[in-house]
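Colleague: predicted model and sequence follow; I will ask about them next.
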Amino acid sequence: MRKFIFALVGFALAAPVAYAAEDFSVGPQYDTTHVYVAPADVDAFVRSFAATFGGQSTKQAIATVTPTASSTSTQLVRTPSGAISVFGFRTPVPYPFGAERTGYLVTNVDEAVAAANASGAATLVAPFDDPIGRDAVVTWPGGVNMQFYSHTTKPDYPTLDHIPENRIYLPSQSADAFIKAFVAFAHGKVESDVKAPGTDVGQKEGDYRRVRISSRFGKATVIVTKGHLNWPYGTELTGYEVSDLVATLQRARDSGAKVVVDAHTEGERKAAMVQFPGGHVVEIHSLAH
């Protein structure tokens, strides 16, 4: 009986994914992590992040980027390892902004939202116009919030040297629902689904489930745990791949960031955790050659 049940589970996992009718992605060089920083920390954060990853920032602007009244500084920091959108709100942040982890450029915001809904997401913020385009926020099973956006003037950015990964911590009860829904919408592929050592996420023993997904939106790693995590694990939104981890960490220190988890081996990676001025935490890794 058990063998029969396991066979059915294996069949379900191996079943073809019912993809959304259209792929709305544009490319990972247009996808950004959304970073909310106190106004007093914005300049120090941007300088440190750009210096660490060898990037540069657009000129800071003050704008309303929500559908209701608000004011924030906004700027884009592009690096060879990925881009971030930095917000320093001068007013209280209107709900539910600040809880979205990423901004994904899509070919059509309204149609992308409809496709996400059909795949299992809910519309958290209905599509609205902003000063340079159109936006919406969706929430996936497990409470994973993502922003979709489009620009009135089409951007043209070079491809990345390294594609960053969206690091998503979920409980076991919602992980499969998120994976199924997001893979269907993103026309993605589950690259691996394994038990990994708990030491990868700061545990002294045990293991956790790690699912790696790829799509034209970039990479995502779903980290399924019991939630018994030591800081800073679970606070990072993004993992950045670099060619030289040692040199990158030194640039981080020199620019005012703190290495809060020292470089260590994680399977095929060397990885560390860094906290930038203003408190934003990232994972940084290089691949073994």
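Modeller: Structure's in. What do you need? Numbers count the residues shown, from 1 in each chain.
Colleague: only C-alpha atoms from now on, for both contacts and neighbour counts.
Modeller: Noted.
Colleague: may I see the buried residues of the longest helix seen in the chain?
Modeller: The single longest helix within the chain, with elements called by DSSP state H, is helix 172-186. For helix 172-186, the neighbour count (16 or more other C-alpha atoms under 10 Å) marks 175-176, 178-186 as buried.
Colleague: likewise stretch 141-155?
Modeller: Neighbour-count burial for stretch 141-155 flags 141-142, 144-151 (criterion: 16+ other C-alpha under 10 Å).
Colleague: sorry, back to before: and the longest helix of the chain, what other elements does it pack with?
Modeller: Applying 3 or more C-alpha pairs under 8 Å, 6 or more residues apart in numbering; DSSP states H and E, we find helix 172-186 packed against helix 109-119, strand 133-140, strand 218-224.
Colleague: now that helix, how far from the centre of its chain.
Modeller: For helix 172-186, the separation from the chain centroid amounts to 15 Å (computed by C-alpha atoms, centre = their mean, to the nearest Å).
Colleague: take a look at this one as well, against the first:
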Amino acid sequence: MKSIRIALAALMTTGVLMAAPISFAKTVSQPSATSVAVGPQYDTTHVYVDPDAFDRFTDSFVATFGGTKSQQGVFQVTPTPSQTMSQLVFTPSGTISVFGFKTPIPYPFGDERTGYLVTDMDAAVASARAHGADVVVDTFPDPIGRDAIVSWPGGLHMQLYWHTQAPHYDPLQTVPENRVYVSSQSADKLIRDFVAFSHGKVVSDVTHAPGVEIGRPGDTYRRVRIESGFGKMTVIVSDGHLPYPFGRELTGYEVSNLDATLTRAQAAGVKVLVPSFASDGRNAAIVQFPGGYIAEIHDSLAK
């Protein structure tokens, strides 16, 4: 029975599930006047890796951050035929949904960076549309709920998902940040639209943040931090002249001790692409996990 519950949890939390007919008694067509977010512990970064690297990646992620893995399975997670390995990795610093497709990946899956659990799918999609998002994959049913993919100004793709029986997970120890790189032409619209949709707030807007944070010491750039019921988002506004690997990291993970975390990561086969540097009250580094996933990891200088 426990293994069945774990497998169901894996399906429920990935945000992309097997398409199947399902009926709903309630239909909501108006944007929600309140937040549709459930909580950051239910929101995942979507990580796509080659099936051959799947276990090496998930093992290295747990070795780096701690936590547990759900039962692994092979599912259809798109509204059109496909097959992928799928597994959740739960850590104190954030949850990821891992996919290793055994078939070609149907468009536009793979472009979405996160899956956000919402309280009401119809209201969430209506609200996203009302606040400037393009629904690039219309709502489709799965055995325990529904899903959709939306795109915000600047090309930010995210998945919204909902299911009939809400999962229950403990709060995270630290909330990860969705790291979004956009142009100056798109930044203000993205910020305005996403804050309105999420019922969030801008907690800081620094027009001359230190360029070392994007690999350009001596330069400055604009950095906007947003917080909402979906968690944290850092909007990085640049001209696109970014040295590798900046712009490739999807998520920033907060840990209690960066040096100790990097030591564990390297022992598990993780490469440090950008060594630790200090800025904005944090120590930060960028790493690459087996399978290619790139992430920022940081701690607080005031620890």
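Modeller: Thanks, I have it. Because the structure is a prediction, the values reported are computed rather than measured.
Colleague: after superposition, what's the TM-score here?
Modeller: Superposed pair, TM-score by TM-score structural alignment, normalised by the length of the first structure: 0.92. Supporting alignment: 271 aligned residues with a C-alpha RMSD of 1.1 Å.
Colleague: before we move on, the earlier item: show me what the next helix or strand after the longest helix of the first structure is in contact with.
Modeller: Per DSSP states H and E, helix 172-186 of the first structure leads on to strand 189-197 as the next helix or strand towards the C-terminus. Contacts to strand 189-197 of the first structure, defined as C-alpha atoms under 8 Å, 6 or more residues apart in numbering, come from residues 183, 205-215.
Colleague: one more time with 10 Å, if that's ok
Modeller: Applying C-alpha atoms under 10 Å, 6 or more residues apart in numbering, the external contacts of strand 189-197 of the first structure come out as 17, 179-180, 182-183, 203-216, 219-224, 266-267.
Colleague: which residues of the first structure fall in helices?
Modeller: 2-14, 42-53, 109-119, 172-186, 245-254.
Colleague: now these in CSV, with distance to residue 102 of the first structure?
Modeller: Below are the helices of the first structure laid out as CSV (distance: least, C-alpha to C-alpha, whole Å):
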stretch, distance to residue 102 of the first structure
helix 2-14, 27
helix 42-53, 17
helix 109-119, 15
helix 172-186, 14
helix 245-254, 22
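Colleague: those: which one's closest to residue 281 of the first structure?
Modeller: helix 42-53 (10.7 Å; C-alpha to C-alpha).
Colleague: quick one: that closest one aligns where in the second structure?
Modeller: Taken onto the second structure by TM-score structural alignment, helix 42-53 of the first structure occupies residues 54-65 there.
Colleague: can you pull the buried residues of that stretch?
Modeller: Buried-residue list, stretch 54-65 of the second structure, by 16+ other C-alpha under 10 Å: 54-55, 57-65.
Colleague: average offset between that stretch and the first structure?
Modeller: Stretch 54-65 of the second structure: mean distance to aligned residues in the first structure after superposition is 0.5 Å, counting by mean C-alpha distance after the TM-score superposition for the first structure.
Colleague: how far does that stretch sit from the chain's center?
Modeller: 17 Å.
Colleague: repeat for stretch 207-216 of the first structure
Modeller: The answer for stretch 207-216 of the first structure is 13 Å, by C-alpha atoms, centre = their mean.
Colleague: in the second structure, which residues correspond to it?
Modeller: Stretch 207-216 of the first structure corresponds to residues 220-229 of the second structure when matched by TM-score structural alignment.
Colleague: still on that earlier bit, could the helices and strands packed on helix 172-186 of the first structure be laid out in a markdown table, adding distance to residue 194 of the first structure and mean neighbour count?
Modeller: Listed next are those as a markdown table, based on distance: least, C-alpha to C-alpha, whole Å; neighbours: other C-alpha atoms under 10 Å:
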| stretch | distance to residue 194 of the first structure | mean neighbour count |
| --- | --- | --- |
| helix 109-119 | 24 | 20 |
| strand 133-140 | 22 | 22 |
| strand 218-224 | 10 | 21 |
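Colleague: residue in the second structure paired with residue 116 of the first structure?
Modeller: Match for residue 116 of the first structure (TM-score structural alignment): residue 128.
Colleague: contact partners for the residue lying closest to its match once chain neighbours are set aside?
Modeller: Nearest residue to residue 128 of the second structure in three dimensions, chain neighbours excluded: residue 197, at 6.1 Å (C-alpha to C-alpha, 6 or more residues apart in numbering). The contact partners of residue 197 of the second structure, taken as C-alpha under 10 Å, 6+ apart, are 31-37, 124-133, 191, 228.
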